[in-house]
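Visitor: Pasted the sequence and its predicted model underneath.
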Amino acid sequence: MKFLNELITRTFKGNTQIKSDSTKELPKDSCKPNLQDNIQYIKTTLGNSTDLIVREIQIGPGKQIKAAIFYTDGLSDAKSVQNFIMETLLQNNVNSSLDNMRSDHQDPLQVLKERILTVGEIKDVNEFRTLFTSLLSGDVILLLDGYTQGFTIGMREWKDRGVTETSTETVIRGPKEGFTENLRTNTALIRRKIKDPNLWLETKEIGRVTKTNVAIMYIKGITKDTIVQEVHQRLDRIDIDGILESGYIEELVQDETYTPFPTIYHTERPDVIAADLLEGKVAILVDGTPIVLVVPSMFISFVQAAEDYYQRSDISSLIRMLRFISIFISLLGPSLYIAVTTFHQEMLPTQLLISLAAQREGVPFPAFIEALMMEASFEILREASIRMPKAIAQSISIVGTLVIGTAAVEAGIISAAMVIVVAITAVSSFVLPSFDLSMTIRMLRFPMMMLAASFGLFGIIIGVIAIVLHMCSLRSFGVPYMSPFAPFILEDQKDALIRMPHWTMFSRPRLISRKKNFIREQSNLPEKPQD
C-alpha cells in the first residue's frame, strides 16, 4: 500500500507540467481541465435530467485527486459501477503484483487504465460530442480534475426482449430463434451460426440526433469487395436526423425508388442471414429493430423460404412450384375472370357459361366493378385485422369476410363466382413467404384488372410484358434483379424454380460471390456405399 501511494504521488507530481500545458488552446468541443466546469457543462447540456447520475470522489494518496463518475440510470449496470469502479478507486487494498512495478513520472491516466481499474472495455475520451454519445448509450464516464482526457467504460445494460420465435416467418422444421431489438444480441446469434474469423463486423453511427448504431456483416473472401464498398458508400451518404428502424435504411440505400418491387430483402431469422452470408451477400443490422436487411437481393430471394433447405429436395421443389403458381393466381386471378366473362365468353365451356350467366342475371354492375368492390372490401378487412387487438382480430376478420360475402351474394350485388375468385386470390397471396412481395402483388392486381376490363386478354398480356420488362431493368447493388433468369446462368438454376439436392449445389451464386471461393463443396457427387 505504501508503494502504491508513492507511485501515484510521483505520477501526479511528474505530470504537473502536463496538466498546465494541456490548458493551452483547447478545441471548443474538448473537455476542460477543471472538473467542476465539466460537471456543470454536462448537467446543463442534458437539462439537469434526473436519470443522469454524477458521483464525485477523491482518489490518490491522501485523497488529493478529485474525480467524477457519470452514468445514465437504466442504461448502465449500476451494480458493476459500484463493484468495479467505485470500490476499486476507493479501496484500501490493492493487488500485490503492484509491488513489483516501480516507475517514475508516468501518466496517471495510464496508471488508472493499466494497473488499477478492473474493467474490460476502456476507451479514451477528450471531446464532449463523443462523451455524450457514449454516456447516452449506457457507458460510464470517468473524468479527473486537471485533465482534459477521461475514460469511457463499457458497462451497458438495459432491459430487452429475449430471443423468441419469430411471428412472421414460422417454420415446421428448422431453428425457432429470431432476432431481437438488441444489436449485440443479433450479431451474437449470427456468430453462433458462422464460427469463422473471416466473418467481419463493421459498425457505423447514423443519425444526427438518434446516433443509431448500424452494423455491416459479411464473410471476407467470399463477398465481392465491390459490393462491400458500395454498401459503405451508400450508408456514408445518409444524412438524416434519426434512424428508428431498418426501413429508414432500406429506403435510403435502395437502387430504385419508384418501383413496386422490393429490391432489398429483410428477415428476422438468424439462419437465413447465415445462409445469405455464405452465398456472398452483406447483412445490414440496425440497433433497435429485429429486422435485418440483406443486399444484394434478387427476385428469387423473395420466393425462397428457410424451410426449403431443411426438407427433402423433392418436397421443397414442389412447394416452391406452388409458390410460383400462387403468384400468377394472386396477380392475374380477377383479371382473367374479368377478361373472359366480358370479352372472351367463347373460351368457356357451354355449361359453365350458362351457369355464370344465370348468376349474373340480377347483378347490376359489370365484372370489373364487382371485382373492384370485393377486392377493396377484402383489403379493408385485412388491414383492420392487423390493427385490431389480437384477441378479436382473427374472429372479426373471418366473420366479417363471411358475412359481407354472403350478404352481398344474397342481395344480388355480387355474383357467387366473383366471391370464389376473390377468395382464391386472397388465399394465394398468403402462400408467399415474403410480405413485401405479397404487397407488391396486391398493388399490381388493380392496374391488371383495369387493363383486363379495357382490352381483355390483350390488356393482360401487355401488362405482364410491361411488368417483366420493368423487373429486368432493376438492379440491387449492381446485381441484376432477375438473375439467374435474366441473365440466364445455367449453374444457378439448381436453386431457382426448383431446389436440387444439397450435394449438387456445389457452387455459390456467380454474380455475388468471389471467383476464387466460387466452389462451396469439393465434391459434387455423393459417395457410393461399399459392398
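Guide: Sure thing, it's come through. Numbering: from 1, shown residues only.
Visitor: Every contact and neighbour count from this point should use C-alpha atoms.
Guide: OK.
Visitor: For the closest residue in space to Ile194 that isn't next to it in sequence, the count of nearby residues, please.
Guide: Once flanking residues are discounted, Ile194 sits nearest to Ala274: 6.8 Å by C-alpha to C-alpha, 6 or more residues apart in numbering. Using other C-alpha atoms under 10 Å as the criterion, Ala274 is surrounded by 20 other residues.
Visitor: Then Ala466?
Guide: There are 12 residues near Ala466, going by other C-alpha under 10 Å.
Visitor: one step back: how much space is there between the residue nearest to Ile194 and Thr168?
Guide: 18 Å (C-alpha to C-alpha, to the nearest Å).
Visitor: Check Val468 too.
Guide: Between Val468 and Thr168 the computed distance is 28 Å (C-alpha to C-alpha).
Visitor: what's the answer for His344, then?
Guide: 41 Å.
Visitor: which stretch of helix or strand covers the residue nearest to Ile194?
Guide: Assignment of secondary structure by DSSP states H and E places Ala274 within helix 270-279.
Visitor: Residues contacting that helix, please?
Guide: With contact meaning C-alpha atoms under 8 Å, 6 or more residues apart in numbering, helix 270-279 is reached by 175, 177-179, 186, 189-190, 193-194, 218-219, 222-223, 267, 282-283, 292, 294, 306, 508-509, 512-513.
Visitor: Take this one as well and set it beside the first:
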Amino acid sequence: MRRIKSQADTLKQLLEENFKSTEDATFKTLDNGQDQIEMVYINTIVDNAKIHDLFLKPFFEIDKINKYVSYIKSLNDYKEYKNEKEAMKEVLHGAIVLLIEDEALIVGLKLQENSAVQNAMVEATIMGPQTALSENINTNINLIRHRYHVPTLKVEKPMLMGEKSKVELAILYDEQQVKPEVLKKIKNQLEQINEPIIQSSGELHRAIIQNNKRLFPHLMVTERPDRIAYNLSQGKIIIMIEGNPFVLIAPAVFYDFMSAMEDFYQPYWVSKFLISLRYIGLFISLFLPAAYVGITSFNPEVFRVQLAFSIAGSRIPVPYPSYIEVLFMLIMMEMLTEASIRLPKTIGPTATTVGGLILGQAATEAGLVSNIMIIIVAAVAISNFIIPINEMSFSMRVSKYLLLFLTTISGLIGLMIGTIGLIYYLVHLDSVGEPYLKLFFDEKKQQT
C-alpha cells in the first residue's frame, strides 16, 4: 500500500510542477465531511458539462469512499494507472486525474471543439488542416492543446485589455523553448498599453509596437492552429484576445512572413520551389513598375533593340510620361483589390474581374496606356497576391510606390538607392529584440 501511495504523491507533485502556473489547469479538492479527494485536469480540453454529473454529484451521494472508487472504475473511459509519464500524457489529451487516498484514478473526458470552428479563409491550404481559430479564447486554447501535447505549454491570462472594452487576453508559450528575456519584454509591453478600446489583434499589434509609423509588421497575425503549434515549438509567444479569430505571434521575422504552412505538407523539392516562387513574385511586385519607368524613360539602351522598339511603338498613342501611366494603372488595380474585399462575397470576384477586363481593354483602345503596361500591372497584381501573409503583402504594396517615386526622379540610379535604403531599413528593424532579417529554421526538420 505504501508503494502505491508514494506513486500517487509523486504524480501529484509532478502535476503541480507542470501545471500550477498554467491558467487553464484546475486543481480541485472535494470534501464531504468524511473523505477528501483531489481532482486535476485541464479545463479547456475536457468536457466541463459532464464533470458535475460524473464526479461531483456521486462523491457527495455515495456514503463510502471505497464504493466511490468502484464507481469511478466502472466508467467507460476509466484507464488503469501505469506510471507518472503515462498519467501526464493522458492529462494532456483530456483526462481527469483523481487522487483518492493511496490511489490515482484516470478517467478520459476529452472535448474536441468543432462546432464553433470555421474553415481557414485567409491562409488556406490544399493538403493541410482546414480549420481556423474561433472568436472564443477557450475554444482556441482547446484547438492548440489538441495539436501541441507537451506539459511545458503554459497559458497565462495576465490582464484585461482596454480601459473601456476590458477584453480578456491570453499568452501561450512553451516554457522549455521560449527565451525568458523575450517573454519578459512582451509582458512589459502589454502592461504599458493604455488604449481605451482594443477589439482585434491588429489594434493590439499597433498598441504593442510603440512606433505607430512602422511600414513592416513586427508581429505575425495568423488564424491557423497548425501554424501556432509550429511556432510554439520554435520558442515563440502566442498572444490571444477575446472575440477575435486571429492571434499574434512574437517574435516574427521577414522569413516567417514568406512561409506558408503548405511548405511543410509538400515534398521537399516542391516546397523549395514554392518558396523560391514567392521570392520571385516578391521581386516582381516590388521592382517591376519602377524598373519599367527607369528603363523606358531614362535608360532604354538596357533593352535589346527589338524590345526597345516594340515598347516605344506601343507607347506612341500615350500622351503622358511612363511614370503617370504606371501610377494610373497601379492605383486602379489597388481600387479593384479594395473593391473585391468590400463587396459582398457573392458578387465581389465577378464584379472586379469584369471591371478589370473592361478597364484594361478600354484604356488600351483609348490610348491612355500601352499594351505592355497592362501586362506589367497584371504581373504585379498576381505577384503581390503570392505573399502568404497579408500584412507583408500590404507593406510591399506601399514600398513599390516609394521605389517608383525615387525612380521617377533619377531613373535606375534612384531605383538602386531606394533598394539599398530599403535593405538598410530592414536590417535595422527588430521584432521583440530579434533581428528582422534573421532566419528561423527548425534544425530537427533540416536534419530529417
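Guide: Thanks, I have it. What you see is a predicted model, and the numbers here were worked out from it, not measured in a lab.
Visitor: Report the buried members of the contacts of helix 270-279 of the first structure.
Guide: 175, 177-179, 186, 189-190, 194, 218-219, 222-223, 267, 282-283, 292, 294, 306, 508-509, 512-513 (16 or more other C-alpha atoms under 10 Å).
Visitor: Tell me which of those residues fall in strands.
Guide: Of those, the ones assigned to strands by DSSP state E are 218-219, 267, 282-283, 292, 294.
Visitor: which residues of the second structure does the helix holding Ala274 of the first structure align to?
Guide: Mapped onto the second structure using TM-score structural alignment, helix 270-279 of the first structure spans residues 225-234.
Visitor: now the matching stretch: how far from the chain's centre is it?
Guide: Centroid separation for stretch 225-234 of the second structure versus its chain: 9 Å, with C-alpha atoms, centre = their mean, to the nearest Å.
Visitor: Pull out the buried positions in that stretch.
Guide: Residues 225-226, 228-229, 231-234 are the ones in stretch 225-234 of the second structure that count as buried (16+ other C-alpha under 10 Å).
Visitor: Throw these into a markdown table and include distance to Phe394 of the second structure, thanks.
Guide: Below are these laid out as a markdown table (distance: C-alpha to C-alpha, whole Å):
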| residue | distance to Phe394 of the second structure |
| --- | --- |
| Pro225 | 23 |
| Asp226 | 24 |
| Ile228 | 22 |
| Ala229 | 25 |
| Asn231 | 23 |
| Leu232 | 26 |
| Ser233 | 28 |
| Gln234 | 26 |
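Visitor: And the residues you listed, which two are furthest apart?
Guide: Farthest pair in those (C-alpha to C-alpha) is Pro225 and Gln234. Separation: 14.4 Å.
Visitor: that older thread, list just the nearest of the ones in strands among the buried ones among the contacts of helix 270-279 of the first structure to Ile441 of the first structure.
Guide: Distances from Ile441 of the first structure to these, taken as C-alpha to C-alpha, are shortest for Thr267 (19.0 Å).
Visitor: so that closest one makes contact with Val292?
Guide: Yes - counting by C-alpha atoms under 8 Å, Thr267 of the first structure touches Val292, with 5.6 Å between them.
Visitor: center of the second structure - which residue?
Guide: Centroid-nearest residue in the second structure: Thr222, 2.2 Å away (criterion: C-alpha atoms, centre = their mean).
Visitor: and the gap between it and Ser201 of the second structure?
Guide: Counting by C-alpha to C-alpha - Thr222 of the second structure and Ser201 of the second structure are separated by 9 Å.
Visitor: Now for those two: what residues contact both?
Guide: In terms of C-alpha under 8 Å, 6+ apart, Thr222 of the second structure and Ser201 are both contacted by the residues 246-248.
Visitor: want to try a markdown table for those residues, with distance to Gln118 of the second structure as columns?
Guide: Shown next, in a markdown table, are these (distance: C-alpha to C-alpha, whole Å):
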| residue | distance to Gln118 of the second structure |
| --- | --- |
| Phe246 | 12 |
| Val247 | 15 |
| Leu248 | 18 |
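Visitor: And the strands in the first structure?
Guide: 52-59, 65-72, 122-125, 140-144, 150-153, 199-206, 212-219, 265-267, 282-286, 292-295, 475-476, 479-480.
Visitor: other SSEs contacting the last one?
Guide: Same thing as strand 479-480 of the first structure. Judged by 3 or more C-alpha pairs under 8 Å, 6 or more residues apart in numbering; DSSP states H and E, strand 479-480 of the first structure is in contact with no other helix or strand.
Visitor: How about the second one?
Guide: Where contact means 3+ C-alpha pairs under 8 Å, 6+ apart, strand 65-72 of the first structure is packed against helix 35-45, strand 52-59, helix 128-135, strand 140-144.
Visitor: do that again at 7 Å, thanks
Guide: With contacts taken as 3 or more C-alpha pairs under 7 Å, 6 or more residues apart in numbering; DSSP states H and E, strand 65-72 of the first structure sits against strand 52-59, strand 140-144.
Visitor: tell me, that strand lands on which residues of the second structure?
Guide: Taking TM-score structural alignment, strand 65-72 of the first structure hits no residues over in the second structure.
Visitor: No further queries at this time; thank you.
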